[in-house]
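[1] This is the structure alone, sequence omitted:
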């Protein structure tokens, strides 16, 4: 009972040691518990002990085994395959060797055995590249008591872990303990038991330890280093523009209902296939205006006219928007208006020959009867040039006051203009002007000259 208390005390020391170190690797802690066997025979000594490794596996004659839980240890992973552990063990010594072949086992009165040891181990798991078989070696030291006699020991160990799961395995180990004092026998101690690894933190419970988990507080998948893929589209949420809706990788995880290559979130027409350039909306007539904004969706037209073609009301090839005469066919060169056919010099000469024969009552603006055929001839010529504009000029001789002559010339010019308008000539085409006696074309000193100066002239207005 006293020895058991010492073992429990050693275990408390071990656990106390383990709680002073922070966890820094997956399952950094390991606890082993099982049975140990102490062999005092094959240690290179004289009788009753034997040479090194002599009858090393003679369990029946030389191994002292306490048939109960008799060893426990805790180890902490350090780095690069190294770990440090502390363990405690108890046993009962009844056999220490042999004194002859006839007496293969030298039995002694039952002696107590207990030990506390510290060991630095090196694992060959990476070398053998196995997740199941893990050989290791260890060196360390400790303190061992046999029947209340204690001394320090230098220990060397060789062992093997066989892992049934990531955390649970079978451990077998043999250790040579070399005493620093002659009064404590050198001996071998063998161990077999179960080892449990623990201490790895997995906050989100997704099976990926926090140190390797890029999203340690959110359950995720191994292929994404522990980060989630909520919609299951193979794109982790952090890189998924639509983490709650499955979509292809080329659209960063967003769906495309109409299959037009524009993600629904960016598609103004998500249920109808369209063009990327129009934010996923269709353009049936291919004019670059989305059908929803196109007032003529089946007829191509410019955006400036809401997708409809510009009209050409007069059919002259000049669109109404550019046609200065949209209701009258014209030429492109004349901005959609008819080409202006101006009267020739010969026509103007004819007009003025007629105009000079217009006769008025003396001192008045009323026409003499013989003048009407002349006025009709002038009207007919002007109708032949509907796009030309004219100025009707009135002139007098110098008889009478200048002011009177000015007013008379104006009235006579307007009289001619009024006649032409009343006979179908557009008023906008005609301007009347009187110049009195200012521009004579003959000598006012003669009767013939004064007759020539009393005249009406028609001039082409640009």
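    Sure thing, it's come through. Just so it is clear, the model here is predicted, and its values are computed rather than measured.
[2] okay, CA-based contacts and neighbour counts for the rest of this
    Fine.
[3] Which residues does stretch 169-178 contact?
    32, 153-164, 185-196 (C-alpha atoms under 8 Å, 6 or more residues apart in numbering).
[4] how distant is stretch 452-462 from the center of its chain?
    81 Å (C-alpha atoms, centre = their mean, to the nearest Å).
[5] what's the answer for stretch 116-127, then?
    For stretch 116-127 - counting by C-alpha atoms, centre = their mean - the centre lies 49 Å from the chain centre.
[6] List the buried residues in it.
    Using 16 or more other C-alpha atoms under 10 Å as the test for burial, stretch 116-127 gives 116-125.
[7] Return the list of helices and strands in contact with the longest strand seen in the chain.
    Taking DSSP state E as the criterion, the chain has its longest strand at strand 106-123. Judged by 3 or more C-alpha pairs under 8 Å, 6 or more residues apart in numbering; DSSP states H and E, strand 106-123 is in contact with helix 2-18, strand 82-97, strand 133-146.
[8] tell me what the second one is packed against?
    Applying 3+ C-alpha pairs under 8 Å, 6+ apart, one finds that strand 82-97 contacts helix 2-18, strand 29-39, helix 59-62, strand 63-65, strand 71-79, strand 106-123.
[9] Below is an additional structure, to be compared with the one above:
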């Protein structure tokens, strides 16, 4: 039990070695568990490196072997081929030197070694080492200076077999110089974990950012099961089918692409709703529940005057008209007749174009009729009888037509709807030989422009 306690103590001391010196990224730690053989033949000549030191190096009759687990070591890679290791061992000595039998002396050793590996990353990995330790034989101890030669044979990246020979030169006369050979199973493990996520850098796809084992060390900041590098919305939990982005309104459009993220809508309208199906989002639709064109902000075109012609196409939106006349009322023969019944009663001063005041009432009636047909154009025509010269009559007819036109436009009729023309005595409606006939020929007519 005492021997086992000492071995465990050595093991604890080995594992307590400072981890902070880790530099290598690929399996910097190596632990070896095996057996050891102690050969005290080198004490034969009483001096280190004497002539007989290696003459029976391979004579196993001089070896003391404990047929059980008897050595354990841990080494740590430092960089550039160098590593530091510590080992603990125990044995039973029944031969100490050439043919020198002893009575089962106890043997314990704790050793530290700086090693240099010649060919790292290869199957055959030889090394040299130098170090020191403390060895007890029959519970009497002394310090030793050690030289080591060894070979690792790696079966794969992590598991191998180690053979080692250490020459241990004692500093005290009561402990003889001797060899200690070891053989054991070696395991490489560990590594650098820069981001502290528990995944070594050599296996970490994101070595500088803490992540999850499921994503090879890469993070999933929002915890939605999609690693940040493949997540279009890494800081908001979302859906896999939307590349990790949320869809608050459940319309199948990710919030970051949804112009109406809180209300279910249509993909064609960037996630916004269209209640009346007119292709205009409700937010921009002045009539969201009634289909209408975009030109009228989503509202149906009105027909204010109810004539069957929409206001957008109705040239007289406030006056009932006909489809054939673009929504404006048509001037009928009856209307035309009425206009001329009124027009022929317009009186002028004799031989002049000035309108008598008594004609104001009939002119007002004419204006009212004209304004009922706002898209119709009219011609004011002047006529005379044949009394006087033809030239004078022509001028007088033109002047009187113009006077009526000016009066009408000055009192509310659009000037662009009226024109005037004089015909003189050329178009009589009655005989100029009678007084009654000449009175009929002196007239003004207002006719629909063709």
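    Perfect, thanks for sending it. On a predicted model such as this, the values are computed, not experimentally measured, just so you know.
[10] what's the TM-score for these two chains?
    In this superposition the chains share a TM-score of 0.55, using TM-score structural alignment, normalised by the length of the second structure; 370 aligned residues with a C-alpha RMSD of 6.1 Å.
[11] If any of the contacts of stretch 169-178 of the first structure are buried, give me the PyMOL selection for them.
    Typed into PyMOL, the next command selects the buried ones out of the contacts of stretch 169-178 of the first structure (criterion: 16+ other C-alpha under 10 Å):
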select buried, resi 32+153+154+155+156+157+158+159+160+161+162+163+185+186+187+188+189+190+191+192+193+194+195+196
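[12] quick one: buried residues of stretch 5-19 of the first structure?
    6-7, 10-11, 14-15, 18.
[13] Quick one: the residues you listed as TSV, columns for distance to residue 448 of the first structure too.
    Below are the buried residues of stretch 5-19 of the first structure laid out as TSV (distance: C-alpha to C-alpha, whole Å):
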residue	distance to residue 448 of the first structure
6	163
7	161
10	157
11	155
14	151
15	149
18	145
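[14] Between those, which sits nearest residue 337 of the first structure?
    residue 18 (103.0 Å; C-alpha to C-alpha).
[15] so who does the closest one touch?
    Contacts of residue 18 of the first structure by C-alpha under 8 Å, 6+ apart are 74-76.
[16] May I ask which of these has the most neighbours?
    residue 76 (27 neighbours; other C-alpha atoms under 10 Å).
[17] Could you point out the longest helix of the first structure?
    Using DSSP state H to define each element, the first structure has its longest helix at helix 402-422.
[18] Kindly provide the distance from residue 264 of the first structure to residue 75 of the first structure.
    56 Å (C-alpha to C-alpha, to the nearest Å).
[19] quick one: the helices in the second structure?
    Going by DSSP H, the second structure shows helices at 2-15, 333-343, 360-371, 390-410, 435-441.
[20] Export those as TSV, with columns for distance to residue 216 of the second structure.
    Formatted as TSV, the helices of the second structure follow (distance: least, C-alpha to C-alpha, whole Å):
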stretch	distance to residue 216 of the second structure
helix 2-15	28
helix 333-343	93
helix 360-371	85
helix 390-410	89
helix 435-441	110
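[21] Can you say which of those helices is packed in most?
    Among the helices of the second structure, the stretch with the highest mean neighbour count (mean count of other C-alpha atoms under 10 Å) is helix 390-410, at a mean of 19.
[22] Would you mind pulling up the elements that that one packs against?
    strand 378-383, strand 418-422.
[23] Between strand 418-422 and it, find me the angle.
    Helix 390-410 of the second structure and strand 418-422 are oriented at 170 degrees to each other (axes from the mean of the first three to the mean of the last three C-alpha atoms, to 10 degrees).
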